[in-house]
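A.B. asks: Provided below for reference: sequence and predicted model.
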Amino acid sequence: MKWEGNRESSNVEDRRGSGGGGGGGFGIGGRSIGIGTVVLALIGWGVFGINPLTTIGVLSGGGSPAPTQQGPAKAPPANDAGAKFVSTVLASTEDVWTDIFTKGGAQYRAPRLVLFTGVTRTACGTGQSAMGPFYCPGDQKVYLDMDFFNTMSRQLGAPGEFARAYVVAHEVGHHVQNLLGISGKVDAMRGRISEREQNAMSVRLELQADCYAGIWANHSQQAKSWLEQGDIESAMNAAQQIGDDKLQREATGTVRPDSFTHGSSAQRVRWFTQGYKTGSVQSCDTFQAGSL
């Protein structure tokens, strides 16, 4: 991936080494959506029989927001290669979604990307590294502990720069859903439908974010021609490695489709590919799709 030399986003906030605002008293409240949340959740499900949604509170609608970090936001160091990479990817998502929204007669409001280690305060409660990268609609920020990228490479079998870019683009996809009112409509249904139906809605939400990541890949490649041989395959491999079925099988030896919250490996690959091939928001309507 030929990313060096491209524009970097100024919407990056570096909380690493600042203590992050952790401590007790800040449970997860509101709703945060993360690409890696199922990894921890499945451990709780396999050992204790706790539903993944309950384990980490990702899809809980209640609770009071935690106070966000006070004081001026700090930018990452200029010589931090990892931060430069995610800043460059974020800048590309800003360009792509600004163009798509503008052509649709709307204005795109870019999210901020918060880099942290361990724990950090968010408008959705306390964000933790164990949750993996996640998006909080309460403050419209994407939260990322970049150690997750090491986890992807060493534990999940998903190495590569474009696999990391896919992670960022997926979380930005959740921001797009928030701006379009999609995630709000899904949240409004919670408590009125069964747990199984909630899981199914979560799967559709996550697969749409995968599809939106594919849209970004399509448009960014058209604009920059920065993808190299194997990059798309790297992203598709990442999508496959974090499928619910694969993670459940590795964690417990069994697969329970009714408990899926992010979608199977095949589904995640399919919807990323759908977005990449079409580059069309309309093609990513997972909620109207008869088959995922």
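C.D. replies: Thanks, I have it.
A.B. asks: going forward, measure contacts between C-alpha atoms and count neighbours the same way
C.D. replies: Will do.
A.B. asks: helix or strand for the spatially most central residue of the chain, which one?
C.D. replies: For the chain, residue 171 is the residue whose C-alpha lies nearest the centre (Cα atoms, centre = their mean; 2.9 Å). Using DSSP states H and E, residue 171 falls within helix 161-180.
A.B. asks: number of nearby residues for residue 79?
C.D. replies: 8 (other Cα atoms under 10 Å).
A.B. asks: What of residue 44?
C.D. replies: 18.
A.B. asks: My guess is it contacts residue 52. True?
C.D. replies: Yes - with contacts counted by Cα atoms under 8 Å, residue 44 reaches residue 52, the gap being 7.0 Å.
A.B. asks: so what's residue 26 up against?
C.D. replies: By Cα atoms under 8 Å, 6 or more residues apart in numbering, the contact list for residue 26 reads 66, 121, 125, 126.
A.B. asks: how about the helices in this protein?
C.D. replies: 37-48, 52-56, 81-103, 147-154, 161-180, 182-188, 195-224, 231-241, 244-252, 265-278 (DSSP state H).
A.B. asks: Compare these and give me the one nearest residue 139.
C.D. replies: Nearest of the helices of the chain to residue 139, taken as Cα to Cα: helix 161-180 at 10.3 Å.
A.B. asks: Contacts for the closest one, please.
C.D. replies: Residues outside helix 161-180 that contact it (Cα under 8 Å, 6+ apart): 1, 33-35, 86, 89-90, 93, 109, 111, 133-135, 137, 140-142, 149, 183-184, 208-210, 212-213, 216, 231-232, 234-238.
A.B. asks: now the helices of the chain in TSV, with distance to residue 15?
C.D. replies: Formatted as TSV, these follow (distance: least, Cα to Cα, whole Å):
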stretch	distance to residue 15
helix 37-48	21
helix 52-56	22
helix 81-103	12
helix 147-154	14
helix 161-180	17
helix 182-188	27
helix 195-224	25
helix 231-241	26
helix 244-252	30
helix 265-278	30
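A.B. asks: Which one, of these, ends up nearest to residue 286?
C.D. replies: helix 195-224 (5.5 Å).
A.B. asks: Now do the closest one and helix 81-103, the angle between them.
C.D. replies: Angle of helix 195-224 versus helix 81-103, following axes from the mean of the first three to the mean of the last three Cα atoms, to 10 degrees, is 90 degrees.
A.B. asks: list the buried ones in helix 195-224?
C.D. replies: Across helix 195-224, burial judged by 16 or more other Cα atoms under 10 Å covers 198-220.
A.B. asks: Below is an additional structure, to be compared with the one above:
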Amino acid sequence: MKWQGRRGSNNIEDRRGRRTSASTAGGVGGVGLLVILAIGWFLGIDPTFLLQGNDQPTEYSTGQAPSAEEETAAQFVSVVLADTEEVWGNIFASQIGETYNPPILVLFSGVTQSPCGNASGATGPFYCPVDQKAYLDTAFFAELRDRFGANGDFAAAYVVAHEIAHHIQNELGILGKANSLRSRVSEADSNAISVRIELQADCLSGIWARNVEAQLGTLEQGDIAEALNAARQIGDDRLQRQAGRVPQPHTFTHGSSEQRQRWFATGFKSGNIEVCDTFGTDRL
């Protein structure tokens, strides 16, 4: 991906290097629960511990100053975020006749706080619809590369695009409707709805990638393969196998490797939001 020397976004909130004292939330509402379950990049871990706030003041240390690698990653994120703003601004105008309101992306190191619960490197990147911000510890890119084998700058761009896709869903009212439905169904059905949310975000990420190439011409040979590999590496079935577990589809919250790759490819091939209706199909 050609990103060096290009325009970055102004919608970055940099919390790296801070120390703050804050109170954790006493509980997470329906929308917050949706997001907490949606951040399961490490799907071998039960995310319910994130919901157990205690209303006690807690001091968060974000650790040492960012490394040179993390500074480069932050610059990269800023450029990718700017690309999402340009691309989705055009798509909203041309496909749905509305104005796109971009989110803030929070960069942090170690641990920080959000209205949807604490954000940490262990939980991975996530989007919080309460404050309409995406949260990212840039050290996650090294984790993505070293632990999961998702190499390349466009694998990292896919991570950013996926979280911004959740903002697109929020802008379109999808997250609220999905949350309302999840509150009335069983745990297994709730997980199934989460899978549809995540696969739709993968499809929207594919739409973004297609338009990055069409509008900006910044993709390089191998970029799409990097994104597809990242989607494969973080499929629920693969992560559960890596955790030494037999894959259990009823526990999936993001979708299998095959599903994640296929829905990204669907968005990339079409470029039309309508093809990303994961809620209106029987074949995920």
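C.D. replies: Here it is on my side, so go on. No experiment lies behind these values; they were computed from the predicted model shown.
A.B. asks: TM value for the aligned chains?
C.D. replies: Superposed pair, TM-score by TM-score structural alignment, normalised by the length of structure 2: 0.88. Supporting alignment: 268 aligned residues with a Cα RMSD of 2.4 Å.
A.B. asks: List only those of the contacts of helix 161-180 of structure 1 flagged as buried.
C.D. replies: Among the contacts of helix 161-180 of structure 1, those classed as buried by neighbour count (16+ other Cα under 10 Å) are 33-35, 86, 89-90, 93, 111, 133-135, 137, 140-142, 149, 183, 208-210, 212-213, 216, 231-232, 234-238.
A.B. asks: got the contact list for the closest residue to residue 16 of structure 2 other than its chain neighbours?
C.D. replies: Nearest residue to residue 16 of structure 2, sequence neighbours excluded (Cα to Cα, 6 or more residues apart in numbering): residue 108, at 4.5 Å. Residues counted as contacts of residue 108 of structure 2 (Cα under 8 Å, 6+ apart) are 14, 15, 16, 17, 62, 135, 136, 137, 138.
A.B. asks: 7 Å instead?
C.D. replies: 14, 15, 16, 62, 136, 137 (Cα atoms under 7 Å, 6 or more residues apart in numbering).
A.B. asks: The second one touches residue 107, doesn't it?
C.D. replies: Yes - at 5.8 Å, residue 15 of structure 2 counts as touching residue 107 under the criterion of Cα atoms under 7 Å.
A.B. asks: Compare those two and say which is more crowded by neighbours.
C.D. replies: Set residue 15 of structure 2 next to residue 107 and count neighbours by other Cα under 10 Å: residue 107 wins out with 20 against 16.
A.B. asks: Next one: the more buried one relative to residue 22 of structure 2, how far apart?
C.D. replies: Applying Cα to Cα, to the nearest Å, the value for residue 107 of structure 2 to residue 22 of structure 2 is 18 Å.
A.B. asks: With residue 43 of structure 2 instead?
C.D. replies: According to Cα to Cα, residue 43 of structure 2 stands 28 Å off from residue 22 of structure 2.
A.B. asks: Between these two, point out the one with more neighbours.
C.D. replies: Taking other Cα under 10 Å, residue 43 of structure 2 and residue 22 do not tie; residue 43 has more neighbours (24 against 14).
A.B. asks: how much space between that one and residue 277 of structure 2?
C.D. replies: In terms of Cα to Cα, residue 43 of structure 2 sits 24 Å off from residue 277 of structure 2.
A.B. asks: Residue 149 of structure 2 too?
C.D. replies: Distance, residue 149 of structure 2 to residue 277 of structure 2, by Cα to Cα: 29 Å.
A.B. asks: hang on, the earlier thing: which of the contacts of residue 108 of structure 2 are still contacts in structure 1?
C.D. replies: Here the contacts of residue 108 of structure 2 are checked against structure 1 with both residues aligned by TM-score structural alignment, their matches' Cα atoms under 7 Å, and the contacts held in both are 14, 15, 16, 136, 137.
A.B. asks: Turn those into a markdown table, including distance to residue 257 of structure 2.
C.D. replies: Formatted as a markdown table, these follow (distance: Cα to Cα, whole Å):
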| residue | distance to residue 257 of structure 2 |
| --- | --- |
| 14 | 32 |
| 15 | 33 |
| 16 | 32 |
| 136 | 22 |
| 137 | 23 |
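A.B. asks: For residue 73 of structure 2, state which of those residues is nearest.
C.D. replies: Checking those against residue 73 of structure 2 with Cα to Cα, the nearest one is residue 137 at 9.8 Å.
A.B. asks: how about that closest one, what's its partner in structure 1?
C.D. replies: Structural alignment (TM-score structural alignment) places residue 137 of structure 2 against residue 145 in structure 1.
A.B. asks: same question, residue 226 of structure 2
C.D. replies: Alignment note (TM-score structural alignment): residue 226 of structure 2 maps to residue 234 of structure 1.
A.B. asks: Nearest residue to that match in space, please, no chain neighbours.
C.D. replies: residue 163 is the one closest to residue 234 of structure 1 (Cα to Cα, 6+ apart), at 5.3 Å.
A.B. asks: Distance check, the aligned partner of the one you found in structure 2 against residue 229 of structure 2.
C.D. replies: Using TM-score structural alignment as the criterion, the counterpart of residue 163 of structure 1 in structure 2 is residue 155. Separation of residue 155 of structure 2 from residue 229 of structure 2 (Cα to Cα) stands at 8 Å.
A.B. asks: what do you get for residue 261 of structure 2?
C.D. replies: Using Cα to Cα, we find residue 261 of structure 2 at a distance of 8 Å from residue 229 of structure 2.
A.B. asks: Likewise for residue 242 of structure 2?
C.D. replies: Separation of residue 242 of structure 2 from residue 229 of structure 2 (Cα to Cα): 16 Å.
A.B. asks: Over to residue 13 of structure 2?
C.D. replies: Residue 13 of structure 2 is 29 Å from residue 229 of structure 2, where distance means Cα to Cα.
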